[in-house]
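Trainee: I would like the atomic coordinates for the input below:
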Amino acid sequence: MTSGGATAPSVRRTPHGALLAGLGVLMFSFTFPATHWALGGFGPWTTVTVRAVLAAALGGAALLAGRVRPPARRHWPALAVVGLGVVVGFPLLTTLALRTTQTSHAAVVVGALPLATAALGAAVTGSRHSRAFWIAASAGTAVVIVFTLAQSSGTPTGADLLLFASLVVCAAGYVAGGRLAGVMPGWQVISWALVASLPVTLPGAVLALRAEPVHLTALPVAGLLYLAVGSQTVGLALWYRGMALVGVARASQFQLAQPLLTLAWSWSLLGEHLSTATIPAAVAVLVCVAVTQRT
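Mentor: This is a model prediction of the structure:
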């Protein structure tokens, strides 16, 4: 089965692919703290659109420098899914949510992303995985969901609903991008998706800058630049290449560690309070990651 006309890549178990996927996750783990910083000087719509435009400038420059030819017509539908999922949808929904919730809480909710990505990837690619793989993936996701509900007294908030919606669009973008990375380098996948999104993000940035207040202080600017360069460009390039080498479902399980890393940054960089359940949840999730990689 193909997605967006892309040919299904052959998947190999390779330490190189696992390393790239892991580095991508490490860079993603700074996204919510960086968004928190950016929101201190920019509005949510400005944060989302300007980061995308800056990242598109970097990606476009790399494509021009490399004299990369445009993708085949059959690949553009999948690139559109990548753009809607990881360039616009996920950043917008999570940024709106972070206006009213802590980064540590958001990180745990988004911890369900690996299962969503693995399930959608299996449906799209027609791949099969062992029962142990799915049990471990489900258990890891259950841990982060229970942790989340405990944080919000058992009732999802409006921010939680935005975060849950972000899981769906992001999983779709990850699967489409991971498939495309089997036929073109990962950095080209995200670069073309960023450039293709400019008809939406560039006018959006102009409108947002006119409508929302801007305070150009060091921390918000640093946060916005990290979102554009680290999260939106370099991180996704590494991530898509890693997915192409080890497979969508297997690579997605690395993200079970992402909320734990973000919790560490939330505590150390933002001074957020972490509950006593954080360490047991961290151990349980990491065990599930290890099981999924072995199965």
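Trainee: for the rest of this, base every contact and every neighbour count on C-alpha atoms.
Mentor: Noted.
Trainee: now do the contacts for the closest residue to Glu272 other than its chain neighbours.
Mentor: Of all residues not flanking Glu272 in the chain, Ser266 sits nearest, at 5.6 Å (Cα to Cα, 6 or more residues apart in numbering). Counting by Cα atoms under 8 Å, 6 or more residues apart in numbering, Ser266 touches Pro33, Thr103, Ser104, Glu272.
Trainee: among those residues, which lie within strands?
Mentor: Of the contacts of Ser266, none are assigned to strands by DSSP state E.
Trainee: okay, now Met184: neighbour count?
Mentor: 15 (other Cα atoms under 10 Å).
Trainee: please apply the same query to Leu274.
Mentor: 15.
Trainee: give the helix, strand or coil label for it.
Mentor: coil (DSSP: H, G, I helix; E, B strand; the rest coil).
Trainee: one more: Thr155?
Mentor: Per three-state DSSP, the local secondary structure of Thr155 is coil.
Trainee: does it really touch Leu149, like I thought?
Mentor: Yes: with contact defined as Cα atoms under 8 Å, Thr155 reaches Leu149; the gap is 6.3 Å.
Trainee: mind listing what Ala118 touches?
Mentor: Going by Cα under 8 Å, 6+ apart, the list of residues near Ala118 reads Val248, Ala249, Arg250, Ser252, Gln253.
Trainee: now show me the structure for the sequence below, then we'll compare the two:
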Amino acid sequence: MVGFSLTLPVTRFAVPAFGAEIAGPGRSLVAVLPAAVLLIVLRRPLLPPRDCLAAVAVVALGSVVGFPLLTALALRSVPAGHAAVAIAFLPAATAVMAVLHARERLARRFWLWCAAGTLLSAGYLALDTGGGPGIGDLQLCGAVLLCALGYVAGGVLSRRTPAWQTTCWSVIVASPLVLTLVLVSGRGMPADVTPVGVLAIIYLGLGSSLIAFFCWYRALAIGGIAKVGQIPLLQPLLTMLFAALLLGERLDGWTVTTGFAVAATVLMAQRTREAPTAPDPDLP
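Mentor: Here you go, the predicted structure:
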């Protein structure tokens, strides 16, 4: 979560110099060469086999292309701290998709705590935006849905293949689409590139696109997609802290209180057990 929590504040440094297309999905191009080298050194195939290709494509679309692009676009109009709380909807979306796609069974108490965290986030957004979401909030909603799809696909695939391999494959598979998106955007080499902007792109490419996902998909595979998927509710706390430290954004009491309240819901959700499996009527 520390790696992901730095993503939004660091993206704010990269967008002015490189644009949303490069600072968003384009950052994964930085990770393509290290990912390929890692696969070659460890003697793994550069491309996924046919039975894994569909899942890798979903991971690439959601986590490598869709989420970074839409969050980078949203950060043009909303503060990083606001975006962090908006992304707190991600765990609820991940839980729903884990049930639908991964067939996970969850206790009723889990859904109560999940709903509580989601409602807290929704209330914060309604008050913070005066009750009417802007274009940035709509972009963040799209980012959440695509990212949840990527999380579930990556978590399921990482039960069969190593998490780092899933991540490397998704970066490589997404690279043609990402490169096309960057070229079509027509954004050439900007004149206002700064050392800070370059360091930001390097971190987003290696830290956010590779290393953080190595750990994340492994955790989803081990602990269950829906339950581990609630941990990003803790992300707003860290992101707001990093936004205050790195960007000088105002860390008001209402935002901090909401962050702590949402964090409490994820801790309670983690303590719930899986729902018991219904007995098979055909068995004696």
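Trainee: where does the TM-score land?
Mentor: TM-score for the superposed chains, counting by TM-score structural alignment, normalised by the length of the second structure: 0.91, backed by 271 aligned residues with a Cα RMSD of 1.4 Å.
Trainee: still on that earlier bit, more crowded one of Thr155 and Leu149 of the first structure?
Mentor: Just comparing Thr155 of the first structure and Leu149: by other Cα under 10 Å the higher neighbour count belongs to Leu149, 17 against 11.
Trainee: can you lay out the contacts of Ala118 of the first structure as TSV showing secondary structure, distance to Val206 of the first structure and neighbour count?
Mentor: Below are those laid out as TSV (DSSP: H, G, I helix; E, B strand; the rest coil; distance: Cα to Cα, whole Å; neighbours: other Cα atoms under 10 Å):
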residue	secondary structure	distance to Val206 of the first structure	neighbour count
Val248	helix	36	29
Ala249	helix	38	28
Arg250	helix	39	27
Ser252	helix	35	30
Gln253	helix	37	32
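Trainee: conserved subset of those in the second structure?
Mentor: Retained in the second structure (both residues aligned by TM-score structural alignment, their matches' Cα atoms under 8 Å) from those: Val248, Ala249, Arg250, Ser252, Gln253.
Trainee: tell me the one of those nearest Tyr226 of the first structure?
Mentor: Ser252 (22.4 Å; Cα to Cα).
Trainee: aligned to the closest one, what sits in the second structure?
Mentor: Counting by TM-score structural alignment, Ser252 of the first structure lines up with Gly229 in the second structure.
Trainee: state the distance from its match to Tyr217 of the second structure.
Mentor: 10 Å (Cα to Cα, to the nearest Å).
Trainee: quick one, what contacts Leu115 of the first structure?
Mentor: Leu115 of the first structure touches Ala137, Ser138, Thr141, Ser252, Gln253, counting by Cα under 8 Å, 6+ apart.
Trainee: ok, those vs Gly121 of the first structure, which is closest?
Mentor: For the contacts of Leu115 of the first structure, the nearest to Gly121 of the first structure is Ser252 (9.3 Å; Cα to Cα).
Trainee: list the contacts for that closest one?
Mentor: Contacts of Ser252 of the first structure were listed using Cα under 8 Å, 6+ apart, and they are Leu113, Pro114, Leu115, Thr117, Ala118, Met243.
Trainee: so what corresponds to the fifth one in the second structure?
Mentor: Under the alignment defined by TM-score structural alignment, Ala118 of the first structure is paired with Ala95 of the second structure.
Trainee: what's the neighbour count on Pro190 of the second structure?
Mentor: 11.
Trainee: same question, Ile145 of the first structure
Mentor: Using other Cα under 10 Å, the number of residues around Ile145 of the first structure comes to 17.
Trainee: quick one: it and Val108 touch, right?
Mentor: Yes: counting by Cα under 8 Å, Val108 is a contact partner of Ile145 of the first structure at 7.2 Å.
Trainee: so which residues of the stretch 1-150 of the second structure form helices?
Mentor: Per DSSP state H, counting those that start in this stretch, the stretch 1-150 of the second structure carries helices over the ranges 2-5, 7-23, 28-41, 50-59, 67-74, 80-86, 90-102, 108-128, 135-157.
Trainee: just give me the mean distance for the shortest one relative to the first structure.
Mentor: Here helix 2-5 of the second structure is compared with the first structure after superposition; its mean distance to the aligned residues, by mean Cα distance after the TM-score superposition for the first structure, is 0.7 Å.
Trainee: so that helix corresponds to what in the first structure?
Mentor: Residues 26-29 of the first structure are where helix 2-5 of the second structure lands, counting by TM-score structural alignment.
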